[in-house]
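**Q** no sequence for this one, just the structure:
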């Protein structure tokens, strides 16, 4: 499914003020080194090039760090962040400083920038973080290589090139921000440690494939980078954790960085806002080449676990009872436990929502399809509270949804299963129980009217400036902002239409792509072309026409955009914890970061939230400072707190609108009087001329 149409606060204010192959070459010869554990520069070699204050002017390589909400292009060798300008986690000569709550996954990036000579054999190692006070346990970092893909052409519509499914013309991100070699796919280094990914395709020994990009090869004046995730278990001790980052090129030390992670004495709620995303287990099997006898991918459990690690519920295609049995461990939450190899937040938590017959796959409502729906529903674990028949997709006038609603009323699953569809019209006028509205068409007023009638109203996808967008050629803060929007507006749940859309199988689609090479993955017969739409995951193995691009890794891999989405969801959890005792302060922070979104946004203007990750980081720090020691909220309680925040924003907006309406008659009268005065003056001037 895809919408087919185109068309505290001082710190916060300071933050908001700011807004795959490398060229071959020989490794640098070993030179005298002076390694500092936190300086970010080593291997000093004088150079005539470089500007004053430019760290590249004196080094073979610069090792530096960046936080979540930043995206560093491969050719961005003189990024201001590398000099510490606007860098919220690192300054030259100082450690990496990050913070987290218990139950949180905090990310950061280590970037190696080559100077005049290419670098070969570059490796980055990060030791476990240990508690400064000697508390038991250590925090094990998980590392990923950032893969760069070249963005040449933008997401667009053939008839209206400035417009796309990701934005209006007025909100189109500038080319300078989103073209060139952008990082997106994140390739897990754990696979290399396990001896996987030797550059073989899926055809076996000797088959072609993409070489595993480790150690890094970095061309002159370019970057290579890794992403680092640090999971802080709920039972971890609060306090300071420290560790080190070391980088080498062969036997030459390039530099090191200290890491300081401060863990607060509070527990982040899991899934404080509910995001769920569809995956097609059968299409994935076509690409991964791991089809089971049932036809689905053998990597299905890993897809569930990966999304769960990012606070996202997976939404599978379900039309047969055996499909529920196949994924029972995911549906009852047991898949997300150590017994199943799970490591991440939300241990043992079942998904919040499940659809029967996604995108209308159950068919027309009749006795036979009702029996199938009943057979499915009776097998759904009780832990899943929201179950609905997904009757039809983006056909508001279809009788299928109302027909299913009427059919279920007299069935044995009445009350357990509701009926929903996607539609961009007024949800209060839709004769179904659940209306999923495109985020760019959501209106809190019509949603409130629908909810007063007992309906559920959710949003799906998103387009700038109303909401963040999937697209690779949008700022990395785009999906991050959606968590903040969900904490600020009454969106219900947030649905994402796909996560592994590598086959471009729409009407008007152009067929399968290798996403490591071609970011343009979506086309339709309305003339839309999109980069990264419905594609938050990457295939570890590719078969068929894409086998030459296969890494030979099992399962799927995350993206930088998925990490940004997780960051925004976790930030919503910060807001929920802080608002319990600091209502006005938190509401002010939310309003500062998200001045307007959804129905309040002006389609002719860019998105109102910052493009700069530093502003989000400043707001996050302001929220963290308001969270009381020992704070903990269950997910349902967190969502209630955020619903209250959304209601408060709506009340404030309504009060302003009422005030404006009160003044409007006087404004009209004043304008009329002014027009009359000007008319009389004009008549007098004309009379004098006569």
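**A** Looks like it arrived, so ask away. If you're wondering where the values come from, they're calculated on a predicted model, not measured in any experiment. Numbers count the residues shown, from 1 in each chain.
**Q** switch to C-alpha atoms for all contacts and neighbour counts from now on
**A** Noted.
**Q** just the residues contacting stretch 445-456, thanks.
**A** By Cα atoms under 8 Å, 6 or more residues apart in numbering, the residues outside stretch 445-456 that reach it are 426-429, 432-435, 457, 492.
**Q** check which residues of the helix or strand harbouring residue 283 are buried.
**A** In this structure, residue 283 sits in helix 281-288 according to DSSP states H and E. Of all the residues in helix 281-288, those buried under the rule 16 or more other Cα atoms under 10 Å are 281-288.
**Q** this is the other structure I want to compare:
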């Protein structure tokens, strides 16, 4: 037997986790000797007992070396898996996801495949998917069930932008060192449970990897998404997942989906905004960062970008970009033409291959001059008035329901300049005074230094509770103001880092609900060129590190450098990659991250919360307080004279079953009298 891939300091000292070799040896004896005792021959490569399977809802990230079911089948029983069957529930117009885990503890599993394309109500209604070869992956009109082969990324260092390391409790649980008292850690990088482990992250459509191997001593995840159509019956739908090896049936796993008797809205209550890059996408798909107008590369660019919008829409997430995202200079007081179907919802219809949440519903938000890229900067008040008049006139005539704003400046401390620009818009005698101004800065600063600013987007790390509470209450009471938060940072909330807990982005959406945050903003989704870290083009299929520099190795936090971070700026992976062709799948559209799906789970929870709140606000408030007792500024700080730090653990549980139970409680409130 080979040396086992291990976890934890005690395992490293012995070469094996305590008792693991003997337990696995007993599994092997059971599989081998039991048939022989009855005079039977056995095909070991196709024995289901040699390759245990189980599922979870994805909120528990299963690293590739985990062999939980092989060691103790009872340890993997959870809200979606009773040891024999998969049990799910959801509303109409909801996507329910789950993670299938296939383990190969003793022998490699070769030429494996997974099949699942039908759920039957027994009452005449069926949820069924058709095959989707090639570019058909981006036609969802007959594919409510999608399967994804999961790729893994190795975590080699801690994400410095997502949490501090002065208190080990700020670090995701499985990346913590042993700690005592107020989070004081002991040990080194190698004492972190999941150091150098492969985390599940990239959801490659199974059509692109129809057959795969599972190496000995590892597992392989297959993610499944089920979109529950609006015409689904409130009934229990049943189906079967079949796992084969070399064509021979290995496992048949029953699936039950309980469709609840309510429907999620197409227009999400949980408002989001994530930035879609331009040059980075073009380089990967066409080989040119700035293709010329009318060329095949530019036509491909428009197709690929629209498919990003469609995939984001399937996950209930709104995208924004800049007027510079095009083949020519754009100085019109209107979005580029390709934005029209995104805004009016025609991009998200069956005519373009779209089916799912938000069908026929527009993107909902537009950022003018994203990141402060508006072209009339420096031309004075008259130019500001003329340009904002033009933008308001266009939107009121063509897309009045779209939330729009002028993105004045990003993370600037020149508050006098921000206030001047915002004041110009506010005092515009024409229609331009109806355009909101937006900037990224701390919310309390807006009240003291930029009172004319309409939309404040803040990055919440820690803060004095009373100061932030009062500022948020002031903004909430003013119907002309909006408050966004962007990115994420522990312990205030979940983060977007690859190694964060599987429930992290669910926590983020619940926090948005609890504190009445108008919109959650993620700074970039296709950051493939790590120019800010001086690292250049990233092979995102091989490297978890996407942002900041990697300049050294630290014995406590692993690989590190300026703002070193895993997964930051990347929620989509390129379906075609001309920079790293050896990892390219050759499809003209994005491949989703699992973090995109985790965020969707939280966004859909938000819809449950809003619907349940309308029925029983007291019960919902109690449930929210029990799930996230403290978030954002509720933690406070240890030193008001230096309000940049706090010693505390996170307030929420990372047990996905508790979160699924909370969703079930919300469903019961919604369906109640």
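**A** On my side now, so go ahead. Keep in mind the model is a prediction, meaning the values are calculated, not measured.
**Q** picking up where we left off before, relative to the second structure, what is the average displacement of the helix holding residue 283 of the first structure?
**A** On superposition with the second structure, the mean distance recorded for helix 281-288 of the first structure (mean Cα distance after the TM-score superposition for the first structure) is 1.9 Å.
**Q** where in the second structure does that helix fall?
**A** Mapped onto the second structure using TM-score structural alignment, helix 281-288 of the first structure covers residues 278-285.
**Q** likewise for stretch 328-344 of the first structure?
**A** Against the second structure, stretch 328-344 of the first structure falls on residues 340-356 (TM-score structural alignment).
**Q** chain center to that stretch, what's the gap?
**A** Its chain's C-alpha centre and that of stretch 340-356 of the second structure lie 22 Å apart, by Cα atoms, centre = their mean, to the nearest Å.
**Q** wait, residue 649 of the first structure touches residue 488, no?
**A** Yes: taking Cα atoms under 8 Å as the definition, residue 649 of the first structure is a contact partner of residue 488 at 7.1 Å.
**Q** and those two? which has more neighbours close in?
**A** For the pair residue 649 of the first structure and residue 488, the greater number of neighbours falls to residue 488 (28 against 19), based on other Cα atoms under 10 Å.
**Q** the more buried one corresponds to which position in the second structure?
**A** In the second structure, residue 488 of the first structure lands on residue 514 (TM-score structural alignment).
**Q** same thing with residue 242 of the first structure?
**A** Mapped onto the second structure by TM-score structural alignment, residue 242 of the first structure lines up with residue 238.
**Q** residues near that match, how many?
**A** Burial measure for residue 238 of the second structure: 19 neighbouring residues, criterion other Cα under 10 Å.
**Q** and residue 416 of the second structure, by the same measure?
**A** 11.
**Q** what helices or strands is the host helix or strand of it leaning on?
**A** Following DSSP H and E, one finds residue 416 of the second structure within helix 415-426. Packing partners of helix 415-426 of the second structure (3 or more Cα pairs under 8 Å, 6 or more residues apart in numbering; DSSP states H and E): helix 380-398, strand 403-410, strand 436-440, helix 443-449.
**Q** would you tell me which one of the ones you listed is buried the most?
**A** Stretch with highest mean neighbour count among these: strand 436-440 (a mean of 26; mean count of other Cα atoms under 10 Å).
**Q** now do the contacts for the equivalent of residue 221 of the second structure over in the first structure.
**A** Residue pairing (TM-score structural alignment): residue 221 of the second structure is matched to residue 225 of the first structure. Residue 225 of the first structure makes contacts with 109-112, 145-146, as judged by Cα under 8 Å, 6+ apart.
**Q** just among the residues you listed, which is most surrounded?
**A** residue 112 (30 neighbours).
**Q** that one -> the second structure?
**A** In the second structure, the residue paired with residue 112 of the first structure according to TM-score structural alignment is residue 102.
**Q** could you point out which element follows whichever strand or helix holds that match?
**A** Assigned by DSSP H and E, residue 102 of the second structure belongs to strand 94-104. Next helix or strand after strand 94-104 of the second structure toward the C-terminus (DSSP H and E): strand 109-115.
**Q** superposed on the first structure, where does that next one end up, distance-wise?
**A** Mean deviation for strand 109-115 of the second structure: 0.6 Å (mean Cα distance after the TM-score superposition for the first structure).
**Q** one step back: now the helix holding residue 416 of the second structure: buried residues?
**A** Within helix 415-426 of the second structure, the residues that count as buried by 16+ other Cα under 10 Å are 415, 418-419, 421-426.
**Q** what's the longest helix in the first structure?
**A** In the first structure, with assignment by DSSP state H, the single longest helix is helix 635-689.
**Q** returning to that earlier point: let's have the buried residues of helix 415-426 of the second structure in CSV, adding distance to residue 624 of the second structure.
**A** Below are these laid out as CSV (distance: Cα to Cα, whole Å):
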residue, distance to residue 624 of the second structure
415, 36
418, 36
419, 36
421, 39
422, 36
423, 38
424, 41
425, 38
426, 37
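**Q** can you tell me the SS state at whatever residue of the first structure lines up with residue 473 of the second structure?
**A** Per TM-score structural alignment, the equivalent position to residue 473 of the second structure in the first structure is residue 448. With DSSP: H, G, I helix; E, B strand; the rest coil as the basis, residue 448 of the first structure sits in helix.
**Q** any idea how far residue 448 of the first structure is from residue 640 of the first structure?
**A** 16 Å (Cα to Cα, to the nearest Å).
**Q** next one: residue 369 of the first structure
**A** As for residue 369 of the first structure, its distance to residue 640 of the first structure is 36 Å (criterion: Cα to Cα).
**Q** for residue 57 of the first structure, same thing?
**A** Plainly put, residue 57 of the first structure is 53 Å away from residue 640 of the first structure if you go by Cα to Cα.
**Q** how about residue 91 of the first structure?
**A** Residue 91 of the first structure is 39 Å from residue 640 of the first structure, where distance means Cα to Cα.
**Q** need the contact list for the aligned residue in the first structure for residue 664 of the second structure.
**A** By TM-score structural alignment, residue 664 of the second structure lines up with residue 621 in the first structure. With contact set as Cα under 8 Å, 6+ apart, residue 621 of the first structure has no partners.
**Q** same thing but at 10 Å, please
**A** 8, 11-12, 15, 99-100, 571, 574, 615 (Cα atoms under 10 Å, 6 or more residues apart in numbering).
**Q** now list the buried members of those residues.
**A** 8, 12, 15, 99-100, 571, 574, 615.
**Q** among these, name the ones in strands.
**A** The strands, defined by DSSP state E, take in 99-100 from those.
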